[in-house]
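# Sequence first, predicted model second:
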Amino acid sequence: MSKRGGSRNPSSERARGRDREERREREREREREREREREKRERERETEREREREREREREIEREREIESEREREREREREREREREGERGREGERHWKNRREGHDGEKSGVCVCACTRERERERERERERERERERERERERERERGRERE
């Protein structure tokens, strides 16, 4: 005999209702969990993008510093070239110019009599002497070598 339209067992009806409700609840929970995971991944991606932007800002700052320090080095080289161009007319040269010897004709000669100039000349002379000494030492070494070769 068919149960169509007939009375159903109310307790099994309630059980099926509970099962459906539990399945829906589990499905909603899974959906919430997937949503939390999506939000978490999105936050992580946003954090990573923020870190990347920060690294890019750091690289930009570093490039700016490098460019500025290169400009500063170029300015320093330019100042150095300027000082070299000034040469004898520079601050150092002015002092020497005032200290030049006066010749027989009353004109200043090209020879400076500053202590620093004399000191530089003595230093050059000592350097030449050291170089001559090194050359003599090398010559003696060559003589010893030749002596060993003969033996």
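Cool, got the structure.
# going forward, measure contacts between C-alpha atoms and count neighbours the same way
Will do.
# any idea how far Pro10 lies from Gly17?
To Gly17, Pro10 is 10 Å away according to Cα to Cα, to the nearest Å.
# which of the two has more neighbours?
Applying other Cα atoms under 10 Å to Pro10 and Gly17 shows that Gly17 carries more neighbours, namely 12 against 9.
# Which helix or strand contains that one?
Element membership for Gly17 (DSSP states H and E) is helix 10-86.
# Quick one: name whatever helix or strand follows that helix.
Taking DSSP H and E as the definition, the helix or strand that follows helix 10-86 towards the C-terminus is helix 91-98.
# That next one: which residues count as buried?
For helix 91-98, burial by neighbour count (16 or more other Cα atoms under 10 Å) applies to 96-97.
# hold the first one in mind and look at this next one:
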Amino acid sequence: MEEKKKKEEEEEEEEEEEGEENKEKKEGEEEKEKKGEDKKKEEEEEEEEKKKKEEEGEEEKKEKKEEEKKEEGEEKKTKEKNNKIG
């Protein structure tokens, strides 16, 4: 009878240990998954920021070209005016 009780206690301890190991394993997997999601989100944000900067750069180039065209047009008008006077 004492052996039976001792065996039951050992089995309970093993079950508790297995339960704790499974719990720790599950928590570890959840933490890995969360880190993966965080990293993915961070990468997406970086990609979005990069795209935004590229778009801003393109917009600046476009504005600069328009400004250059405007200045060229004004220079041309000035030259034509000077030619008429001269």
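On my side now, so go ahead. Values in this document were obtained by computation on a predicted structure and should not be read as measured data.
# per the alignment, Glu2 of structure 2 corresponds to what in structure 1?
For Glu2 of structure 2, the equivalent position in structure 1 is taken to be Glu21, counting by TM-score structural alignment.
# Number of residues surrounding that match?
If we define neighbours as other Cα under 10 Å, then Glu21 of structure 1 has 12 of them.
# Repeat that for Cys112 of structure 1.
19.
# Then Lys108 of structure 1?
One way to gauge burial is a neighbour count; for Lys108 of structure 1, by other Cα under 10 Å, it gives 15.
# and it, what does it touch?
Residues in contact with Lys108 of structure 1, defined by Cα atoms under 8 Å, 6 or more residues apart in numbering, are 100-102.
# and which of those residues is nearest Gly93 of structure 1?
Each of the contacts of Lys108 of structure 1 was scored against Gly93 of structure 1 by Cα to Cα, and Arg100 proved nearest at 10.6 Å.
# So the closest one sits against Gly110, correct?
Yes - the pair Arg100 of structure 1 and Gly110 passes the contact test of Cα atoms under 8 Å, sitting 6.5 Å apart.
# on that earlier part again, what angle do the helix holding Gly17 of structure 1 and helix 91-98 make?
If you take axes from the mean of the first three to the mean of the last three Cα atoms, to 10 degrees, helix 10-86 of structure 1 sits at 10 degrees to helix 91-98.
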